[in-house]
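[1] pasting a predicted model and its sequence here:
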Amino acid sequence: MTSPTAPDPAPTPGLRERKKQRTRQVLSDTAVRLFLEKGYDKVSVAEVAAAAEVSKPTLFRYFPAKEDLVLHRFADHEDEAARVVAGRAEGQAPVEALRERFLAGLGRRDPVTGLCDHPAVLAYQRLLYGTPSLVARLLGYQERSERALAEALGGPPVQARLAAGQIVAVQRILAEENVRRIRAGESADDVEADAVRAAELGFGQLADGLPDRFRG
C-alpha cells in the first residue's frame, strides 16, 4: 500500500529503457568502485569505460561529465520533494507531508537523510564530500530540486521559491548533521533519537515561519 506522502508510482519502463537503466547503473557502479580504489582524480573516464567494457563515446552518451558518474545516485532524488508535495493526501499541508517523508526515511535508514552507517554508504560519502569538484556539482542538483519543489508548491513565484529554499535547506542541514555524527564514529542507532528530535524541530520551525498555505 502506498503511503499518502509517497510519490506516485512511476509507470513500468519498457525493455529498451530498462536496458538503458542497467547500463547507467553498471557504468556508475564501475566508476565509483575505481574512484574508491584509486582516488577520483587518478582515474580517467577512459579507464572507467574500459573497465565497464564500453567505448568512451558510449559512456559520454550516458554521463556527459565525469562527476555525473558519481552523482547519478542523486538523480532519482532530485525531484523527490516535489513529488511528495504533488502526491500528498487531500487536505494535507506540504510541510507536513515532507516531515512525514523525512521521518519515515530516518526509520528505514535512507542514505538521503544522512542516517545510514552501512560501510558502502560511508565510503561513498567520503568520496563525495572529499572531492571539491563533486561537491560543486552537487550544488546543481540541489538547485534543481529547489526549483522543482517551488513549482510543486505553486502560488506567487517569489513566495514559492523562498519557501522551497527554506525547506531544502532544513532537509540538507538535518542530513549533514546526521552524516557528521556517523562519520565521527557513532552508529545510526545511537544517532536516531536525536535525528528524530532535530527533524521535528526543523520542520516545526518551517511550520511556524512559512505562509499558512504551505503549513496547513
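    On my side now, so go ahead.
[2] please make it C-alpha for all contacts and neighbour counts, starting now.
    OK.
[3] going along the chain, name the helices of this structure.
    15-38, 45-52, 56-62, 66-75, 80-86, 94-107, 119-129, 132-153, 157-183, 188-209, 212-215 (DSSP state H).
[4] report all helices and strands that the shortest one contacts.
    Counting contacts by 3 or more CA pairs under 8 Å, 6 or more residues apart in numbering; DSSP states H and E, helix 212-215 is packed against helix 94-107, helix 188-209.
[5] how close does the residue nearest to L149 when sequence neighbours are not counted sit to Q21?
    Nearest residue to L149, sequence neighbours excluded (CA to CA, 6 or more residues apart in numbering): A82, at 4.2 Å. Distance from A82 to Q21, counting by CA to CA, to the nearest Å: 22 Å.
[6] go on, L162?
    34 Å.
[7] try this one next to it:
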Amino acid sequence: MSETEAGTAGEEPVGLRERKRRRMYADVSDTAVRLFLAKGFDAVSVAEVAAEAGISKPTLFRYFPAKEDLVLHRIADHEDEAARVVSGERDPVAALRRHFLAGLDRRDPVTGLCDAPEVLAFHALLYGTPSLVARAYAHQERSEEALAEALGGGLGARLAAGQIIAVQRVLALDNWRRIAAGERLAEVAPEAVRAAERAFGVLEGVLAHLRPGA
C-alpha cells in the first residue's frame, strides 16, 4: 500500500501520517466509549481512559481538549455532511431530502433509525448525559455554520441552515426514542419515511428562495 492512498470517493488521497492520526483518534475514542458504557460517563476519569488506551493524560488532551469530545468524536465526521451534500446542487433542500431518505433506507445510525444494540447504547449515553448534550450543541452549531456557508452565506443562509439542521435532528431523535422505547424497527421505518417526506416538503416550501430562479 502506498504512503498516499485514496480515501472515499471525492476526497483527497490520505497520507500515512494522517491515517495514523485518524486511527489514534478512533482507538482512544472507542476505548473511552467502552468504559463510559460499562461504568457511566461521570464514573470514569480522563486518567482512567488514558491508562486504558496506553497513552499519557497530556497526550490524550492533545487529541481531545474536553472529556466530552471522547464521545462526540463518533459523530464529528458528520459536522460538514449537510454542507457536502448541497455542494454544487441547484436545489439544496431536495438534495438533503434525498440524502436523509437514503440514510433511512440503509438504517444509518445518524438518522436514528437503527436498532443495533451498540448504536442504541451509544445514543442512550449521548442523550442521557447532560454535559454531552450541551457539548453536542457546539457540534450542531458548526454543522449550521458549514451549511450556511455552502448555501452562500448571509443571514438568509444562516436561517435556512438552522431550520434544516433542526429538522434533521428532531427526525433522528424521534426515531431513536421510539426504538429505544421498544417499538420494532419494521413498524417505525415507514412512519419515519413519511415524517421525513412531510418535514422536507415543508422546508422546500418555506425555503423555496434557495432554488435558482425561485
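    The structure has been received and is ready for your questions. Fair warning: this is a prediction, and the values are worked out from it, not measured in the lab.
[8] where does the TM-score land?
    TM-score for the superposed chains, counting by TM-score structural alignment, normalised by the length of structure 2: 0.92, backed by 206 aligned residues with a CA RMSD of 1.5 Å.
[9] neighbour count: A82 and Q21 of structure 1, which is higher?
    A82 (23 against 14; other CA atoms under 10 Å).
[10] what's the matching residue for the more buried one over in structure 2?
    Using TM-score structural alignment, the equivalent of A82 of structure 1 in structure 2 is A83.
[11] contacting residues for its match?
    Contacts for A83 of structure 2 were tallied using CA atoms under 8 Å, 6 or more residues apart in numbering; they are 143, 146-151.
[12] so how do I select the buried members of those residues in PyMOL?
    Under the burial definition 16 or more other CA atoms under 10 Å, those of the contacts of A83 of structure 2 that qualify are selected in PyMOL by:
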select buried, resi 143+146+147+148+150+151
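[13] for P9 of structure 1, find the nearest of the helices of structure 1.
    Of all the helices of structure 1, helix 80-86 sits nearest to P9 of structure 1, with 10.0 Å by CA to CA.
[14] what's the mean gap between that closest one and the aligned bit of structure 2?
    For helix 80-86 of structure 1, the mean distance to aligned residues of structure 2 following superposition is 0.5 Å (mean CA distance after the TM-score superposition for structure 1).
[15] what's H118 of structure 1 aligned with over in structure 2?
    Under TM-score structural alignment, H118 of structure 1 pairs with A116 in structure 2.
[16] give me the number of neighbouring residues for its match.
    10.
[17] do N178 of structure 1 as well
    Count around N178 of structure 1 with other CA under 10 Å applied: 26.
[18] can you check H77 of structure 1 too?
    Neighbour tally, H77 of structure 1, other CA under 10 Å: 15.
[19] circling back to that earlier point, looking at the helices of structure 1, which is buried most?
    helix 80-86 (a mean of 22; mean count of other CA atoms under 10 Å).
[20] mind checking how far that one is from the chain centre?
    12 Å (CA atoms, centre = their mean, to the nearest Å).
[21] dump the helices of structure 1 into CSV; add distance to T113 of structure 1 as well.
    Formatted as CSV, those follow (distance: least, CA to CA, whole Å):
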stretch, distance to T113 of structure 1
helix 15-38, 21
helix 45-52, 29
helix 56-62, 27
helix 66-75, 12
helix 80-86, 12
helix 94-107, 6
helix 119-129, 12
helix 132-153, 14
helix 157-183, 5
helix 188-209, 9
helix 212-215, 21
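[22] to D8 of structure 1, which of those helices lies closest?
    Of the helices of structure 1, nearest to D8 of structure 1 by CA to CA is helix 80-86, at 7.3 Å.
[23] now tabulate the helices and strands packed on helix 212-215 of structure 1 in a markdown table and tack on distance to K66 of structure 1.
    What follows is those, written out as a markdown table (distance: least, CA to CA, whole Å):
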| stretch | distance to K66 of structure 1 |
| --- | --- |
| helix 94-107 | 29 |
| helix 188-209 | 31 |
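[24] pull the contacting residues for the closest residue to D117 of structure 1 other than its chain neighbours.
    Spatially, and ignoring its direct neighbours in sequence, D117 of structure 1 is nearest to A188 (5.7 Å; CA to CA, 6+ apart). Each residue near A188 of structure 1 by CA under 8 Å, 6+ apart is listed here: 109, 115-117, 182.
[25] quick check, nearest of the contacts of A83 of structure 2 to R198 of structure 2?
    Among these, L147 lies closest to R198 of structure 2 (CA to CA), at 21.3 Å.
[26] ok, the equivalent of the closest one over in structure 1 - contacts?
    Mapped onto structure 1 by TM-score structural alignment, L147 of structure 2 lines up with L149. For L149 of structure 1, the contact set (CA under 8 Å, 6+ apart) comprises 79, 81-82, 85, 164.
[27] one more time with 7 Å, if that's ok
    Neighbouring residues of L149 of structure 1 by CA atoms under 7 Å, 6 or more residues apart in numbering: 81-82, 164.
[28] now A46 of structure 1
    K56.
[29] how near is it to K56 of structure 1?
    On the measure of CA to CA, A46 of structure 1 and K56 of structure 1 end up 6 Å apart.
[30] same thing with E186 of structure 1?
    41 Å.
[31] quick one: which two of the contacts of A83 of structure 2 are the most distant?
    In terms of CA to CA, these reach their longest pairwise distance at S143 and L151, which sit 12.2 Å apart.
[32] alignment lookup: A196 of structure 2 to structure 1.
    Match for A196 of structure 2 (TM-score structural alignment): A199.
[33] look up the closest residue to that match, ignoring the ones flanking it.
    Closest to A199 of structure 1 by CA to CA, 6+ apart is L174, at 6.6 Å.
[34] counterpart of V54 of structure 1 over in structure 2?
    By TM-score structural alignment, V54 of structure 1 lines up with I55.
[35] ok, now which ones touch whatever residue of structure 1 lines up with L173 of structure 2?
    Residue pairing (TM-score structural alignment): L173 of structure 2 is matched to E176 of structure 1. E176 of structure 1 is in contact with G114, counting by CA under 7 Å, 6+ apart.
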